[in-house]
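# No letters, just coordinates:
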């Protein structure tokens, strides 16, 4: 008689073998993904850069830095200082004041023009954690205007900067004399319209990788989503969009905005705006559909809408001379 044993002489079932090999395959897959992430980090590693490291290229004279409630802000104050209503220009996401240089060169001959890098962009510092929405930036704008001694101004804003502009006019209607909004944010857009670089940045793992990596190829693909005429995407423009987010704190600020989904504002506020407003949109804007121009035109009392043919999401960069035509120049400088 054989002694009793708990050991089974039966061979493992096919199902158990499948589970075992599935586990091996899963571990191998995880290992390959980790190796790929490590390789990506090694190839595209880009540490954050301090202001002093970037200032020579991106903040030459007449740039200056001013302290606004503890935030060091990169500012350019151009043109005649006795202008009672300066033109203040607010850039969009992933950009900086350099997006307005072509317009500023023209406008400063007649008017005082103030450019800035918003906190968390360009060479400026960052706002406090949790203050990444457009309403917080609108409050920042009012504090900046106080710091610069500007009582009233004309605001020009693009995309997120356009939303900040109309939010500022909503918060302090007595401070803003007129609005020029270029493809402003506010109304929701379909997810498929989001540029490739922003789509990737919104993914949890990629958003973490973006804190210390940067791919020029991804930046270039993102620019293709913003421009209608790809021949207008110059190496200088790609350099700028690639480099400015490397400033210390910028990528962390972008991640916070995306994680908290701090985009869009209560567009019901638009109906309370009663000031001269020009809404400009590129007909071939892939990121924000041009029909939104008419939504803004409907909601902002007395506003004018200008849709420009054969141009994309960043008209002031894609073809600055054509966009700053007699009609736009006349409105902005009035």
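Cool, got the structure. Please read all numbers here as calculations on a predicted model, not as lab measurements.
# CA atoms for contacts and neighbours, from now on please.
Fine.
# Do a quick rundown of the strands in the protein.
Taking DSSP state E, the strands of the chain run over residues 64-68, 71-78, 87-90, 113-116, 153-158, 176-182, 277-282, 304-308.
# Identify whichever of these lies nearest to residue 318.
strand 277-282 (10.0 Å; C-alpha to C-alpha).
# Quick check, central residue of this protein?
Centroid check for the chain by C-alpha atoms, centre = their mean gives residue 93 as the closest residue, at 0.8 Å.
# who's in contact with the closest residue to that one other than its chain neighbours?
Computed as C-alpha to C-alpha, 6 or more residues apart in numbering, the closest residue to residue 93 that is not its neighbour in sequence is residue 160, at 6.0 Å. If you count contacts by C-alpha atoms under 8 Å, 6 or more residues apart in numbering, residue 160 has them with 91-93, 134, 184-185.
# The structure to be compared is supplied as follows:
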């Protein structure tokens, strides 16, 4: 059986990037989070199924995640990932697109809007990193993960408000993904302890965020134990043309725990349909 997480490959600077190119319509770049064993497909598997009828969805695995290897000696930091993203858009001939960023991917979406504003139409930031906050116990556990079924189960339970979502099959799938050769080595390179410094490194200066003029939809789970709701409240204050949708009974997995409603409000926002 073929692995659905493996799509096409394209060279983006030093990174041979695994990606999916799905659907038709306005281009939407979808940037995944930084959990262990994550890939763009795993992150957006439900979202892409609902949005592909109206948009061209571009799902790259950033370097060190999923099926995009991180060559030895290449830095894995915000500038390296931003360079990969710009090279990815260039390689596909995408001059401008909407951008959806989840958690860590939200900081990268902000980086693209700040450094290359001409490449971005609208922003959707979900449980986004990118502003200062105190490292949560949940994020410290996520970034400090060591591969085991039990550790992955504990991480998954931190992500989700609805614990019924955390079945053994999901845990096993993500554990196996995190334990593939080279994955833990890359993951441990990114966010070694003490981890507050990586929260700070992924944050953008207030004045640069305040200069963003792109229409922005902020989405957050009220019960998020990984990235605090305060980050989206800060972004709502700093980004002039922004709106915030908060989901109750929702952790860090907005796109999974409330996938239908998340996709509805996202599609309406990107298409310019006023909120009901």
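Great, that's in hand. What you see is a predicted model; the values in this text were computed from it and never measured.
# So after superposing, what's the score?
For this chain pair, the superposition-based TM-score is 0.87 by TM-score structural alignment, normalised by the length of the second structure; 263 aligned residues with a C-alpha RMSD of 2.1 Å.
# rewinding a little: how about the strands of the first structure in TSV, adding mean neighbour count and distance to residue 166 of the first structure?
TSV is the format used below for the strands of the first structure (neighbours: other C-alpha atoms under 10 Å; distance: least, C-alpha to C-alpha, whole Å):
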stretch	mean neighbour count	distance to residue 166 of the first structure
strand 64-68	15	21
strand 71-78	20	20
strand 87-90	26	11
strand 113-116	24	17
strand 153-158	25	8
strand 176-182	24	7
strand 277-282	25	10
strand 304-308	18	15
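# what separates whichever residue in the first structure pairs up with residue 2 of the second structure from residue 123 of the first structure, distance-wise?
Matched across to the first structure, residue 2 of the second structure falls on residue 56, judged by TM-score structural alignment. Distance of residue 56 of the first structure to residue 123 of the first structure, computed by C-alpha to C-alpha, to the nearest Å: 11 Å.
# Of the two, which one has the most company?
Neighbour count, other C-alpha atoms under 10 Å: between residue 56 of the first structure and residue 123, residue 123 has more, with 32 against 10.
# Name the nearest residue to the counterpart of that one in the second structure, ignoring sequence neighbours.
Here residue 123 of the first structure is matched to residue 67 in the second structure, going by TM-score structural alignment. Leaving aside its sequence neighbours, residue 67 of the second structure sits nearest to residue 18 (C-alpha to C-alpha, 6+ apart; 5.6 Å).
# Let me see the contact set for the residue mapped onto the one you found from the first structure.
For residue 18 of the second structure, the aligned residue in the first structure is residue 74 (criterion: TM-score structural alignment). For residue 74 of the first structure, the contacting residues are 59, 63-66, 116-117, 122-124, by C-alpha under 8 Å, 6+ apart.
# so which of the strands of the first structure comes closest to residue 224 of the first structure?
strand 277-282 (14.3 Å).
# measure stretch 59-73 of the first structure end to end?
Criterion C-alpha to C-alpha; first-to-last residue distance in stretch 59-73 of the first structure is 11 Å.
# In TSV, list the contacts of residue 74 of the first structure along with distance to residue 256 of the first structure.
Shown next, in TSV, are the contacts of residue 74 of the first structure (distance: C-alpha to C-alpha, whole Å):
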residue	distance to residue 256 of the first structure
59	26
63	28
64	27
65	24
66	24
116	21
117	18
122	16
123	18
124	16
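# Just the closest of the residues you listed to residue 27 of the first structure, please.
residue 122 (41.6 Å).
# neighbours of the residue of the second structure sitting at the aligned position of residue 142 of the first structure, just the number please.
By TM-score structural alignment, residue 142 of the first structure lines up with residue 86 in the second structure. Residue 86 of the second structure: 17 surrounding residues under other C-alpha under 10 Å.
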